[in-house]
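**Student:** heads up, no residue letters with this:
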């Protein structure tokens, strides 16, 4: 297979390219890139092909059309930093892609700010909703913007979530002749910026606002729910049993408010989840909770298990919080679970507890009894109010 060369280019255009990058482009028969990127190159005999919109569906057909020719693909900055380089490697394999990198906007922004790159979290909002931005106190974020409107959207989101005092720096045309810097805070942001920009955030929480961490066990009132909620203490134990790992997919069956699926996804940006819920009003609440708690990519399926499970992607872990005693629910979950995957099921009734006991006797795993009491007023005094005990079954599929 012919090798595709991916050349990173900055806002400084041709003059900012290394000699090796210029030689690659000079020897190309076909150069593919955005209109803005192609305009940065001098005239040549190469065929200039702009990406259509949307771009991703066109990648394979365009490459096939020019198979056998010397093809260069342009990328903004470092092609392997949220760029087309990663897409091409996934499609063609690493051996078929040669990358000539350029300083990324992340490297340039950190250089301007004096921020060590390894201490900064990078978030891309290109093709992603602004609600996926998860701010936490005293953390530095670099946000790859989707366009001119993104800084204002980020400022509004931060202010709504209690991070109004956060200092914001927006760089336009980083590395180019038109580079500009705008400074402000989320609460007072009003700058007008161009479409090519990067946002730097030094996250600062407003006084009196309690932060929400990534560690499982968010307060119950962080969720919109009708009482169908895995309570905070039990939820923390449940997530520990599920043991989320980066890149893994969870099914949350009988999701209620979606609290377990949401907390699973908050543990790492690459974690995915599908929340299955039979009641429409609860499914709608799950969507609201996912937006508010920075995981809008959560997939919500309105349907009843086991029928609703048949077309879902195969999971790495499954939590059954509702419908344990439903006909065929656990059997369908067990059949779908990958080898090495974890299944955790919680029961609060005698009927569902007996189902878990039978399954544990059949395929193994551990049964745990979880009992929690919370302090509550008793007249003029305070006493312990017990919550309903939960029986939890945890098993790894071999």
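**Tutor:** Yes, it's here. Bear in mind that the values here come from a model prediction, so they are computed numbers and not experimental data.
**Student:** rest of the way, CA atoms for contacts and neighbours
**Tutor:** Fine.
**Student:** Tell me the spacing between residue 181 and residue 198.
**Tutor:** To residue 198, residue 181 is 10 Å away according to Cα to Cα, to the nearest Å.
**Student:** between these two, who's got more neighbours?
**Tutor:** Taking other Cα atoms under 10 Å, residue 181 and residue 198 do not tie; residue 198 has more neighbours (25 against 14).
**Student:** so what's that one up against?
**Tutor:** Contacts here follow Cα atoms under 8 Å, 6 or more residues apart in numbering; on that basis residue 198 touches 105, 109, 142, 143, 144, 145, 170, 171, 172.
**Student:** Apply 6 Å and report the result again.
**Tutor:** Listed by Cα atoms under 6 Å, 6 or more residues apart in numbering, the contact set of residue 198 reads 143, 144, 145, 170, 171.
**Student:** can those residues go into CSV with extra columns for secondary structure, neighbour count and distance to residue 249?
**Tutor:** As requested, these are exported to CSV (DSSP: H, G, I helix; E, B strand; the rest coil; neighbours: other Cα atoms under 10 Å; distance: Cα to Cα, whole Å):
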residue, secondary structure, neighbour count, distance to residue 249
143, strand, 23, 25
144, strand, 21, 25
145, coil, 23, 27
170, strand, 23, 34
171, strand, 22, 35
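**Student:** Return the member of those nearest to residue 324.
**Tutor:** Of all those, residue 143 has the smallest distance to residue 324: 41.7 Å, by Cα to Cα.
**Student:** Identify the contacts common to residue 181 and residue 198.
**Tutor:** Common neighbours of residue 181 and residue 198 (Cα under 6 Å, 6+ apart) are 170, 171.
**Student:** burial of residue 4, as a residue count?
**Tutor:** 22.
**Student:** Now do the helices in the stretch 101-250 of the chain.
**Tutor:** With DSSP state H, counting those that start in this stretch, the ranges of helices along the stretch 101-250 of the chain come out as 105-113, 150-160, 232-242.
**Student:** Give me the buried stretch members for the shortest one, please.
**Tutor:** Using 16 or more other Cα atoms under 10 Å as the burial criterion, the residues of helix 105-113 that qualify are 105, 106, 108, 109, 110.
**Student:** go on, the last one?
**Tutor:** In terms of neighbour count (16+ other Cα under 10 Å), helix 232-242 has its buried residues at 232, 233, 234, 235, 236, 238, 239, 241, 242.
**Student:** next one: it to chain centre, how far?
**Tutor:** 21 Å (Cα atoms, centre = their mean, to the nearest Å).
**Student:** Kindly reformat the contacts of residue 198 as JSON lines containing distance to residue 358.
**Tutor:** As requested, the contacts of residue 198 are exported to JSON lines (distance: Cα to Cα, whole Å):
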{"residue": "143", "distance to residue 358": "50"}
{"residue": "144", "distance to residue 358": "51"}
{"residue": "145", "distance to residue 358": "52"}
{"residue": "170", "distance to residue 358": "59"}
{"residue": "171", "distance to residue 358": "61"}
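**Student:** Included below, for side-by-side comparison, is a second structure:
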């Protein structure tokens, strides 16, 4: 079978090409890639296939041309990091292509700075919302962003400063590996006052403190509210996300989002995961949407307007599930959510009424789980003259159970 060779051509000049990549290019009859990558091969006698127009159409042509001769697809940097390789793996079977790695631009940057990159959080803002930047910044390690022409270094810095991130050292690197490369050592605040810069660039931020809004759960008063739409209180939200830990990278289903209190806290911790929040009331779904974006977690949440359990049918399987509002159909919604739950996953129910908590407990038990129940009666301090007094929140029940697998592979709770 004719195979496509995906070649990483490194950053900038061909001085960063590995020997295997040079051999593959030299032996190619068909070269595919971005137009700028093909310019050096004009007049070489090779068939040149520029990557233009719709990506799917380009892949169609690539699939056809690979039968006409040895085909090499040129990709910038290392194909195994933020590249078209993901589309290749989805389109072709493993025996239809091979990959020759290359030097990534971020490797070159760290080499020029003379520092190690292990332990650095590496993220891409290519074609992604600017607010995604908040999700990848840690207090204990560096963060490296791959930028594009929309999310430039100054624009990202300005957004982070506006989001309350304290100042820290920053490095903006443009056109790495070319004769006109530019590496600017600066600070987040100074960079935010700069003008737009080269699109394909890297932004390296040193470790530093996070803004207060990034710590813990958000206070009740932070949330936008709509009359008649409930909001789970801070103690309930804190316990819910703790009982569902870890959340990073997980697919989470939430039924009955209300004002989005739990939705926001789940999305803030989901990282590369996705929270699907189902809400039947349009006015509630609108306020959830506002709160999600105010928290800078829009890309980690999908708001699904509809009535459960019917609205769950088109949603993917999940590793975590939360049932809050249920409209009187608690048992049915719990069972439907449980069916969406993957083996090893956890389902959590929040309830205000003892009768609902009891139904949730018995439903989970009937599904094969070993349910746990926690009753929370929290109070918080409010000012009273020169001192303070306690103000009680409504009591809440947290009921949860795990879809476990026996040693023989039997999954509990498939009914």
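**Tutor:** Cool, the structure landed. Bear in mind the structure is a predicted one, so any value in this text is a computation, not a measurement.
**Student:** Please identify which of the helices of the stretch 101-250 of the first structure is closest to residue 29 of the first structure.
**Tutor:** Among the helices of the stretch 101-250 of the first structure, helix 105-113 sits nearest to residue 29 of the first structure (Cα to Cα), with 28.0 Å.
**Student:** ranges for the strands of the stretch 101-250 of the first structure?
**Tutor:** For the stretch 101-250 of the first structure, strands defined by DSSP state E, counting those that start in this stretch occupy the ranges 120-124, 140-144, 167-172, 180-185, 197-202, 249-253.
**Student:** most neighbours per residue, which of these?
**Tutor:** strand 249-253 (a mean of 27; mean count of other Cα atoms under 10 Å).
**Student:** Please name the residues that touch whatever residue of the first structure lines up with residue 280 of the second structure.
**Tutor:** Taking TM-score structural alignment, residue 280 of the second structure has residue 278 as its aligned residue in the first structure. By Cα under 6 Å, 6+ apart, the contact list for residue 278 of the first structure reads 302, 303, 304.
**Student:** In the second structure, which of those residues still touch?
**Tutor:** Of these, the ones still in contact in the second structure (both residues aligned by TM-score structural alignment, their matches' Cα atoms under 6 Å) are 302, 303, 304.
**Student:** And the second one, what's its match in the second structure?
**Tutor:** In the second structure, the residue matched to residue 303 of the first structure (TM-score structural alignment) is residue 306.
**Student:** tally of neighbours for its match?
**Tutor:** The tally of other residues near residue 306 of the second structure (other Cα under 10 Å) stands at 17.
**Student:** Please apply the same query to residue 364 of the second structure.
**Tutor:** The tally of other residues near residue 364 of the second structure (other Cα under 10 Å) stands at 26.
**Student:** how about it, secondary structure?
**Tutor:** Of the three states, residue 364 of the second structure takes helix under DSSP: H, G, I helix; E, B strand; the rest coil.
**Student:** distance of it from residue 354 of the second structure?
**Tutor:** Computed as Cα to Cα, the residue 364 of the second structure to residue 354 of the second structure distance reads 15 Å.
**Student:** what do you get for residue 13 of the second structure?
**Tutor:** 69 Å.
**Student:** one step back: tell me the one of the contacts of residue 198 of the first structure nearest residue 118 of the first structure?
**Tutor:** Of all these, residue 143 has the smallest distance to residue 118 of the first structure: 14.9 Å, by Cα to Cα.
**Student:** Could you pull up the contacting residues of the closest one?
**Tutor:** Residue 143 of the first structure makes contact with 123, 124, 198, 199 under the criterion Cα under 6 Å, 6+ apart.
**Student:** Map the third one across to the second structure for me.
**Tutor:** Spelled out, it's residue 198 of the first structure. The equivalent of residue 198 of the first structure in the second structure is residue 202 (alignment by TM-score structural alignment).
**Student:** so how far is residue 182 of the second structure from that match?
**Tutor:** Residue 202 of the second structure is 11 Å from residue 182 of the second structure, by Cα to Cα.
**Student:** Name the residues contacting each of the two.
**Tutor:** Joint contacts of residue 202 of the second structure and residue 182 (Cα under 6 Å, 6+ apart) are residue 173.
**Student:** Name the residue closest to the centre of the first structure, please.
**Tutor:** For the first structure, residue 269 is the residue whose C-alpha lies nearest the centre (Cα atoms, centre = their mean; 3.9 Å).
**Student:** Find the helix or strand that it is a member of.
**Tutor:** Using DSSP states H and E, residue 269 of the first structure sits in no helix or strand.
**Student:** Quick check: closest non-adjacent residue to it.
**Tutor:** What sits nearest to residue 269 of the first structure in space, not counting adjacent residues and going by Cα to Cα, 6 or more residues apart in numbering, is residue 246, at 7.6 Å.
**Student:** With residue 183 of the first structure instead?
**Tutor:** Per Cα to Cα, 6+ apart, closest to residue 183 of the first structure is residue 169, 4.6 Å.
**Student:** For the one you found, list the residues it contacts.
**Tutor:** Residues near residue 169 of the first structure by Cα under 6 Å, 6+ apart: 182, 183, 199, 200.
**Student:** pretty sure the third one contacts residue 173?
**Tutor:** No. When contacts are counted by Cα atoms under 6 Å, residue 199 of the first structure is not listed as touching residue 173 (11.8 Å).
**Student:** what's around residue 161 of the first structure, how many residues?
**Tutor:** 16.
**Student:** What is the equivalent residue in the second structure for it?
**Tutor:** Under the pairing rule here (TM-score structural alignment), the equivalent of residue 161 of the first structure within the second structure is residue 163.
**Student:** and whichever residue in the first structure pairs up with residue 238 of the second structure, how far is that from residue 259 of the first structure?
**Tutor:** Aligned counterpart of residue 238 of the second structure in the first structure: residue 236 (TM-score structural alignment). Here residue 236 of the first structure is placed at a distance of 10 Å from residue 259 of the first structure (Cα to Cα).
**Student:** quick one on the thing from earlier: I'd like the distance between the match of residue 280 of the second structure and residue 231 of the first structure.
**Tutor:** According to Cα to Cα, residue 278 of the first structure stands 20 Å off from residue 231 of the first structure.
**Student:** same thing with residue 364 of the first structure?
**Tutor:** 26 Å.
**Student:** Equivalent analysis for residue 283 of the first structure, please.
**Tutor:** Computed as Cα to Cα, the residue 283 of the first structure to residue 231 of the first structure distance reads 18 Å.
**Student:** Cheers, nothing more for now.
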